[in-house]
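Peer 1: return a 3D structure for these sequence lines:
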Amino acid sequence: MPEPPTLVRRGRPLRIGTAAAVLLAVVGYVALQYVYGGKREPQCTVVSGTGDGASYTFTAGQAENAATVVAAGTSRGMPERAVTIALATALQESGLRNITHGDRDSLGLFQQRPSQGWGDQRQIMDPAYSAGRFYEHLAGVPGYSRLPLTVAAQRVQRSGYPQAYAKHEPEAALLAAALTGRAPAAFGCEGRPGTDPGGPAKVRAALARDFGGQVRPGAARGRTVTVRVPAPLADDRSPRRGWELAHWAVAQSSALHVERVSYGGREWRAGGSGEWRKVEEARGAGSAKAGGGADEVRIVTGQ
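Peer 2: Got it, this is the predicted structure:
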């Protein structure tokens, strides 16, 4: 890594440097105001499914990437341990942000290098592609699921700081439990309510991007996309797969302008606390049928 520039402590150069820093800060602030309409980026929270009070809060952009990483793993039949390793790796390498820079030619969520055969720049900057490549390499590590997380991640990444992955294991485990569907109603986001005429089409395209042919949503009806919960994967039960899809939709809610997600008699709504509520509480008694059963997830986009 190159040495940072040295601050010259002489009157005029220092004043110029300070002015430039202030200008950059103002430009950054204005850009954020433009992108988020004067508001901070929506937040997401994952909580422990064991009731021990553990939780982790992060941004909607990070949530979107986390959900894509998880979907790339489960669609390949990778176990939850593999998903935890992938999430911890991405948290360390990029903070779950799809960044365009890094050490030498490193790029993306996992800081993969085109010069090392991970793919070209366009491919690596696709989170679904880069996650898939990570899982391909992880699957080739003998006994990876029994190895300490730092060892398994290092066998893939060959980082100069292999022990750094360990500090991200707790939040990665929380995310993996929720986003694979093992912990029901454990993942919520504030969302970003808003109109999007192409909403249903974009939801269907995102499902195809992340889950491939394993998830086949029905034809959109108005603003609603209904996803039949597919047959269980390996030893999973259908409700677990359903909660994976429901949590995925919530994680993508800001990007896709999702207004409501319902599954198993519970509903999440954008613009609120991010919590899942029983349909009777969310819409009033007598409307349980609107919340979706154990065999379908309903995703409603903005008006």
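
Peer 1: C-alpha from now on. contacts and neighbour counts both.
Peer 2: OK.

Peer 1: tell me where the stretch 1-150 of the chain has helices.
Peer 2: 11-36, 60-74, 80-94, 121-124, 127-139, 149-157 (DSSP state H, counting those that start in this stretch).

Peer 1: let's have those helices in CSV, adding distance to Pro200 and mean neighbour count.
Peer 2: Formatted as CSV, the helices of the stretch 1-150 of the chain follow (distance: least, Cα to Cα, whole Å; neighbours: other Cα atoms under 10 Å):
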stretch, distance to Pro200, mean neighbour count
helix 11-36, 22, 12
helix 60-74, 17, 25
helix 80-94, 28, 25
helix 121-124, 26, 17
helix 127-139, 20, 20
helix 149-157, 37, 20
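
Peer 1: now the other sequence, so there's something to compare against:
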Amino acid sequence: MLAALGVVVVGGSVVAVQQLDQSEVLVRERCSATVGANTFELTPTQAGNAALISGVAVNRGLPARAASIAIATAIQESRLENIDYGDDAGPDSRGLFQQRPSQGWGTQEQIMTPLYATGAFYDALVEVPDYESLPITEAAQTVQRSAFPQAYADHEPEGRAFASALTGNSPAALDCTLREPTGTGDALAVSIAADEVFGPLGGAADGTRLTMDVTGTLGWAAAQWAVANASALHITTVSYSGLEWARADGGWTSTTTEPGTLTIAVAGATP
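Peer 2: Purely as a prediction, here's the structure:
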């Protein structure tokens, strides 16, 4: 939409000013997970990282509890951001989980790669006996060896909510409120990004639209991964299992979909 012109009085003089479109000014971009009566919010960047963490758990066949632990840990360690500086634990702490090369987590380049860092976290977590039944503080601390182990429990509710949505266990539980896309999307790039997280999903991309044959919790995990990454990947709509998320409106509404087919449209797609 074109920007509108308005007038203000400055020192007794009338001055023309440009007023931005309302969507450019008032929209605070955010992603929310609603499970039961509770709703939690993250920024789009944080939500994209949470979706990666959950997607890797799905790809590895791990339970949603593993994703809950990992997300809560990353919230505490890095605010779910891929930070390239150390925390109080030491100057070589890096990445989503503030892992340290000096503790054998890998090189700085590796732990600054979210996919690698997440895999390394899960590699350690699954070695913790009965981690699924442990309090999150104990499970996370066994992996992280933090100076502030009790802090992990503070983030268990939002970790559980986002993990439930992003592993597909809570359908249509993730929503993102976003501005209009500023660039043109690429369905093939969306397919490649999804395959990196979930493993090959067999998507068919035509440049502006991606379709994938997925079912059940995997389908909902991939659908809500797409919503979480809508800002970064210029995604405009996500349709699955009789529901559609539309960037312009937010929320999930009823629509007609093919059974077992996930459809993702990116900016530039025709209706």
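
Peer 1: just to revisit the earlier point, so which of the helices of the stretch 1-150 of structure 1 is nearest Glu267 of structure 1?
Peer 2: helix 60-74 (18.6 Å; Cα to Cα).

Peer 1: now that closest one and helix 80-94, what's the angle there?
Peer 2: With axes from the mean of the first three to the mean of the last three Cα atoms, to 10 degrees as the basis, helix 60-74 of structure 1 and helix 80-94 are set at 140 degrees to each other.

Peer 1: relative to structure 2, which residues correspond to helix 60-74 of structure 1?
Peer 2: Aligned by TM-score structural alignment, helix 60-74 of structure 1 falls on residues 44-58 of structure 2.

Peer 1: just give me the mean distance for the matching stretch relative to structure 1.
Peer 2: Here stretch 44-58 of structure 2, set against structure 1 after superposition, deviates by a mean of 0.6 Å using mean Cα distance after the TM-score superposition for structure 1.

Peer 1: from the rest of the structure, what touches that stretch?
Peer 2: Around stretch 44-58 of structure 2, the neighbours that count as contacts under Cα atoms under 8 Å, 6 or more residues apart in numbering are 29-31, 63-64, 66-67, 70-71, 79-81, 114-115, 118-119, 122, 162-163, 166-167, 176, 197-198, 218, 221-222, 224-225, 228-229, 231-232.

Peer 1: before we move on, what about stretch 95-105 of structure 1?
Peer 2: Among residues not part of stretch 95-105 of structure 1, those counted as contacts by Cα under 8 Å, 6+ apart are 1, 61-62, 65-66, 87, 90, 107-109, 111, 113-115, 125, 127.

Peer 1: then stretch 170-185 of structure 2?
Peer 2: Applying Cα under 8 Å, 6+ apart, the external contacts of stretch 170-185 of structure 2 come out as 23-24, 27-35, 44, 162, 164-166, 208, 217, 220, 224, 227-228, 231, 233-236, 243, 245, 247-248, 250-252, 266-268.

Peer 1: which ChimeraX command selects the buried ones in those?
Peer 2: Entered in ChimeraX, the line below selects the buried ones among these, by 16 or more other Cα atoms under 10 Å:
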select :30,31,32,33,34,35,44,162,164,165,166,208,217,220,224,227,228,231,233,234,235,236,243,245,247,251,252,266,267,268
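
Peer 1: where strands are concerned, which of the contacts of stretch 170-185 of structure 2 count?
Peer 2: Under the assignment DSSP state E, the contacts of stretch 170-185 of structure 2 contribute Arg30, Cys31, Ser32, Ala33, Thr34, Val35, Ile235, Thr236, Leu243, Trp245, Trp252, Val266 to strands.

Peer 1: what's the counterpart of the last one in structure 1?
Peer 2: Okay, so that is Val266 of structure 2. Correspondence of Val266 of structure 2 to structure 1, assessed by TM-score structural alignment: Thr301.

Peer 1: how about the fifth one?
Peer 2: In structure 1, the residue matched to Thr34 of structure 2 (TM-score structural alignment) is Val47.
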